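> sequence isn't available, so here's the structure alone:
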């Protein structure tokens, strides 16, 4: 039984969900004003389970919306929207844990775990530094040493050009430099690992000599590359495959004690934009994260070293990307900070009808919206412009 933790932001949003559940119209009007708290949506719940959840929710002083046909068993399955204030959601979780049905007990345990994580401290351990990202934010500046990245391919593909770009990123006050030597733009081809190392390692050596205090992240999905960059005091591995392209990557991260970014992708860069489809987008992304985190946790990896990235543009349509941004809060159920990498991407161009070179303003707008929806790390090409906008957002939020 799967469910999403939801943050309801408007009456229109919850009305749409209740209509999709096929709730009674009068019931919708009675329930709708109770939903502007914290909610979670259970998918394809057995009708008898849904009825018990609703009964226990009402007993806890909150409510649950189920199909109008669930009470008479005219349907065997129904989605179930549970909503209320946090105190009573915890009360409900404790009631469910004591139920005789296994599904209800598991639901109660999972609900409590997710509430605990959602309201926890979002700390990110990077080397000897700890960043509190409960409300604060970080800027990750992009340094592509590739010949074919979608925006800046070929601009920084020599050591001297890369050093120039690195200095620019640091002067504009980025917190982290994310260095990639393989383009993962849509429909891109796989690059041999030897070629990736040939592009990457000389740049890392030069950067580390020139900027010894810089926090470096390497964008790679190859464990052999990750092992070699360990020698250059790299702190973070940013794996766009979430450990799915190289089965040894999770073990490498544990062995080298890297911090990491786990990104969601559907397919490969070559195939990911060939009509990507989802049944429950946010649930499927969270399931992906859960599997990746388990690969690390079985080796006693410190979860405070993990950041999660839903992978804007990696196997998503424009509407998928917008849905992710609107529901970033639902990705916080693991208690880990959320990174968003949407800089100058095609969904912005699709909405604004702008070429990649004209997407700065759209990028800033989308990043500010992402911050207010719960993102805290922003991977960008244009450091100064995004940092200024996010600083205003941060001050408004605090």
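In hand now; what should we look at? All of these numbers come straight from a predicted model, not from anything done at the bench. Numbering: from 1, shown residues only.

> CA atoms for contacts and neighbours, from now on please.
Noted.

> just the element for residue 125, please.
Here residue 125, judged by DSSP states H and E, is contained in strand 123-126.

> other SSEs contacting that strand?
Judged by 3 or more C-alpha pairs under 8 Å, 6 or more residues apart in numbering; DSSP states H and E, the packing partners of strand 123-126 are strand 129-132, strand 306-309.

> apply 7 Å and report the result again.
If contacts are counted by 3 or more C-alpha pairs under 7 Å, 6 or more residues apart in numbering; DSSP states H and E, strand 123-126 sits against strand 129-132.

> tell me how far the strand it packs on is from the chain's mean position?
19 Å (C-alpha atoms, centre = their mean, to the nearest Å).

> check which element follows it along the chain.
In N-to-C order, the element after strand 129-132 by DSSP H and E is strand 138-144.

> could I get the full set of strands for the stretch 101-250 of the chain?
Assigned by DSSP state E, counting those that start in this stretch, the stretch 101-250 of the chain shows strands spanning 123-126, 129-132, 138-144, 176-180, 216-219, 236-239.

> could those go into CSV alongside mean neighbour count and distance to residue 48?
Shown next, in CSV, are the strands of the stretch 101-250 of the chain (neighbours: other C-alpha atoms under 10 Å; distance: least, C-alpha to C-alpha, whole Å):
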stretch, mean neighbour count, distance to residue 48
strand 123-126, 20, 40
strand 129-132, 13, 43
strand 138-144, 25, 46
strand 176-180, 22, 50
strand 216-219, 26, 47
strand 236-239, 26, 42
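
> now render the ones you listed as CSV, adding distance to residue 326.
Putting the strands of the stretch 101-250 of the chain into CSV (distance: least, C-alpha to C-alpha, whole Å) gives the following:
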stretch, distance to residue 326
strand 123-126, 23
strand 129-132, 23
strand 138-144, 20
strand 176-180, 25
strand 216-219, 26
strand 236-239, 23
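
> take a look at this one as well, against the first:
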């Protein structure tokens, strides 16, 4: 299935990089680097120049932290979406929110994709996406409510559970009026899962790809990478890129990342190995 977002078409075999812009003072990785609007817009310019195909903005930290109501979430994100849309009319803009009232405002200001990382917690979210012709990301959290961490999660088969729940959410989105080619599945590593679950999901990611829906992964510097290698978040890029290359070779289409340049190069190398991309230059052996 082709993936269509805004005026962009991502064909099977094409890899899209989704850059992360956190409009939060307490974000997991960048610790508020893009909280201020000017800093966020400067970072936007840099990731677009580095090859980002999609930019995902969020106003609420995924994990535990200070309470952020819908009004504050919009104060953190709406100005960025409006400015980003004016600055880059053709760029695919994604909004990381589980709240339909927030998505409604942000889609009205130009967002093209609703990145629902909390697995349909707000059932009205798909109707907002349909209203604006936006896409939606269907995620898996194992039943967790927003901003909570797993405690001893258990599955008979975590991969089967992810496939069943995300495809059901995808069908619900289509039934609500979202275009099938604008629906993405996200296995949602770490959310509702321990490290062994996330490793197994990565190993068997091809089973999610085989559903036919475009698949997105958010692997960037996640805890499962850190625990696997026993490294802190600042040292998780090599492990992230290994998981990225594995997933790309298996057919994953969109990669949400903190490290746009490294991820773009990793994906371009996978494409070249697969034969779907030519080398940027080819001089060796010619002189």
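Done, it's in. This one's a predicted model, so the numbers in the text were calculated from it and none came from an experiment.

> quick one: TM-score?
The TM-score (TM-score structural alignment, normalised by the length of structure 2) is 0.91; 274 aligned residues with a C-alpha RMSD of 1.5 Å.

> residue 343 of structure 1: which of the strands of the stretch 101-250 of structure 1 is closest?
Shortest distance between residue 343 of structure 1 and those, using C-alpha to C-alpha, is found for strand 138-144: 9.5 Å.

> how much does the closest one stray from structure 2?
After superposition onto structure 2, strand 138-144 of structure 1 lies on average 0.5 Å away from the residues it aligns with, using mean C-alpha distance after the TM-score superposition for structure 1.

> could you tell me where that strand falls in structure 2?
Per TM-score structural alignment, the counterpart of strand 138-144 of structure 1 in structure 2 is residues 16-22.

> quick one, helices of structure 2?
All helices of structure 2, identified by DSSP state H, fall at 37-50, 70-87, 100-108, 125-132, 158-176, 195-203, 205-209, 223-229, 237-250, 260-274.

> next, count neighbours for residue 328 of structure 1.
For residue 328 of structure 1, the count of nearby residues is 23 (other C-alpha atoms under 10 Å).

> counterpart of it over in structure 2?
In structure 2, residue 328 of structure 1 lines up with residue 205, judged by TM-score structural alignment.

> now swap in residue 194 of structure 1 and tell me
Alignment note (TM-score structural alignment): residue 194 of structure 1 maps to residue 71 of structure 2.

> between the helices of structure 2, which gets nearest to residue 144 of structure 2?
helix 158-176 (12.9 Å).

> quick one: the closest one to helix 195-203, angle?
Orientation check (axes from the mean of the first three to the mean of the last three C-alpha atoms, to 10 degrees): helix 158-176 of structure 2 against helix 195-203 gives 70 degrees.

> where in structure 1 does helix 158-176 of structure 2 align, residue-wise?
Residue span in structure 1 matched to helix 158-176 of structure 2, by TM-score structural alignment: 281-299.

> please apply the same query to stretch 221-236 of structure 2.
Using TM-score structural alignment, stretch 221-236 of structure 2 lines up with residues 344-359 of structure 1.

> touching that stretch from outside, list them.
Stretch 344-359 of structure 1 is contacted by residues 151, 318, 360, 362-363 when judged by C-alpha atoms under 7 Å, 6 or more residues apart in numbering.

> circling back to that earlier point, would you turn the helices of structure 2 into a markdown table with distance to residue 60 of structure 2?
What follows is these, written out as a markdown table (distance: least, C-alpha to C-alpha, whole Å):
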| stretch | distance to residue 60 of structure 2 |
| --- | --- |
| helix 37-50 | 15 |
| helix 70-87 | 6 |
| helix 100-108 | 11 |
| helix 125-132 | 16 |
| helix 158-176 | 23 |
| helix 195-203 | 23 |
| helix 205-209 | 28 |
| helix 223-229 | 18 |
| helix 237-250 | 23 |
| helix 260-274 | 21 |
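
> closest to residue 189 of structure 2 out of the ones you listed?
Closest among those, using C-alpha to C-alpha: helix 195-203, at 5.3 Å.
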